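Undergrad: Pasting a predicted model and its sequence here:
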Amino acid sequence: GDQTEPVYAVNQFYQAPQVRSFFNSSTGYGTLGYGLPAAFGAKLGAPHRPSVCLIGDGGLQFSVQELASAVEAGIATAVVIWNNTSYGEIKAFMAERGIPQIGVDIFTPDFVGLAKALGCEASRPASLAELESELKASATRKVPTVIEIQAGSQLAKTLAA
């Protein structure tokens, strides 16, 4: 997990099924972008286990070029992007304290198109069933699978419920 709103929720509610099966960098020290190369490293360290990176749109832009390296190295990892077109946690913090929200609404590329251009599999699932299918398929592939979830989408609302 990278520094992104869903990872903060995972930290509070997720019980990992076994030791060394979940790690994240969301410690409050701004380690944006760490999740992607860490997930690739986890997959290289335990190639028999599935690897999933949960990362935000802002964090991914710190290390997105690593997708090309992972394609070249044949690292099959699911990369689940939470795309809210902002540094959402920082934006919420600023709003709660009446601070002008400057520099937190960011440009985000077409992540699915970008991932495909870099040689990855990529999708933007519309339902929980499609998300589950993509996650399962990612474990059988030889390259990263980028899965973009757009905040505000029906899938995002289902996941938040």
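TA: Now that the structure is in, tell me what you want to look at. Numbers count the residues shown, from 1 in each chain.

Undergrad: make it CA atoms for all contacts and neighbour counts henceforth
TA: Fine.

Undergrad: Could you tell me which residues make contact with residue 115?
TA: Shown in contact with residue 115 (C-alpha atoms under 8 Å, 6 or more residues apart in numbering): 67, 121, 122, 146.

Undergrad: neighbours of the second one, just the number please.
TA: Read it as residue 121. 23 (other C-alpha atoms under 10 Å).

Undergrad: also this one, for the comparison:
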Amino acid sequence: MEISRKTDYALRMLAALVQNPDGVVSVRTAAKDNDVPYSFARSIQHDLALAGIVESTRGAHGGMRLAVDPRTTSLLKLVEAVQGPILISSCDYAGDDGGPCPRMAECHFNPIWCNAERMLRSYFDSVTLYQVVMEGKMPQMTGSFRLVGNKRKAKAATE
């Protein structure tokens, strides 16, 4: 999974809104202050408004403001609003008909990709926009991984 440039820019612009929660920030100002090309910032603003993340106002004093509470809005919600679902592999739609990969049941790696995807989603969901921007927090994994058997493989081996 790669965080797109659009997502990076959107998060920078949203950070500017969190730092100015009472006022409206113009798209031009958010773009300039965060090194985002203005035309791209306009497109991002439009997408964030469609996703219900920001509210936009027009006019000389127009701009955008947060439409969500940054204290309860996770990075997962924001990343997925901009670039869609977080996916590590295409196992769920790699089949000829757009369905699951036909090799999924026998695949040694599918459980690893699925668990990695769950871990990444959980990581992004464990921190809010406010915590990152205003409190300087980030999630940290503690402990280590332990190896477990693959129930699907163990069952197939006993049959």
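TA: Right, received. Where do you want to start? Just so it is clear, the model here is predicted, and its values are computed rather than measured.

Undergrad: After superposition, what is the TM-score?
TA: Once the chains are laid over each other, their TM-score by TM-score structural alignment, normalised by the length of the second structure reads 0.25; 74 aligned residues with a C-alpha RMSD of 5.2 Å.

Undergrad: before we move on, which element is residue 146 of the first structure in?
TA: Element membership for residue 146 of the first structure (DSSP states H and E) is strand 145-150.

Undergrad: and the contacts of residue 115 of the first structure, which two are the farthest apart?
TA: Farthest apart among these by C-alpha to C-alpha are 67 and 122. That separation is 11.5 Å.

Undergrad: Please say which of those two ends up with more neighbours.
TA: Between residue 67 of the first structure and residue 122, counting by other C-alpha under 10 Å, residue 67 is the more crowded of the two (27 against 23).

Undergrad: Double-check that that one belongs to a helix.
TA: Yes. According to DSSP: H, G, I helix; E, B strand; the rest coil, residue 67 of the first structure belongs to a helix.

Undergrad: and the following helix or strand past the strand holding residue 146 of the first structure, what other elements does it pack with?
TA: Once strand 145-150 of the first structure ends, the next helix or strand along the chain (criterion: DSSP H and E) is helix 154-160. Secondary-structure packing of helix 154-160 of the first structure (3 or more C-alpha pairs under 8 Å, 6 or more residues apart in numbering; DSSP states H and E): helix 128-138, strand 145-150.

Undergrad: Which among those is found nearest to residue 52 of the first structure?
TA: That would be helix 128-138 among those, by C-alpha to C-alpha, at 8.3 Å.

Undergrad: any idea how far residue 58 of the first structure is from residue 79 of the first structure?
TA: 14 Å (C-alpha to C-alpha, to the nearest Å).

Undergrad: my bad, residue 155 of the first structure
TA: 16 Å.

Undergrad: do residue 72 of the first structure as well
TA: Distance of residue 72 of the first structure to residue 79 of the first structure, given as C-alpha to C-alpha: 16 Å.

Undergrad: more neighbours, those two?
TA: Using other C-alpha under 10 Å as the criterion, residue 72 of the first structure and residue 79 rank with residue 79 on top: 27 against 13.

Undergrad: contacting residues around that one?
TA: Counted by C-alpha under 8 Å, 6+ apart, residue 79 of the first structure has contacts 36, 52, 53, 54, 55, 144, 145, 146, 147.

Undergrad: can we see that at 10 Å?
TA: By C-alpha atoms under 10 Å, 6 or more residues apart in numbering, residue 79 of the first structure lies in contact with 1, 35-36, 39-40, 51-56, 60, 67, 122, 135, 138, 144-148.

Undergrad: ok but it is inside a strand, no?
TA: Yes. Judged by three-state DSSP, residue 79 of the first structure forms part of a strand.

Undergrad: Show me what the longest helix seen in the second structure is packed up against.
TA: Longest helix in the second structure by number of residues, with DSSP state H as the criterion: helix 110-125. Helix 110-125 of the second structure is packed against helix 75-83, with contacts defined by 3 or more C-alpha pairs under 10 Å, 6 or more residues apart in numbering; DSSP states H and E.
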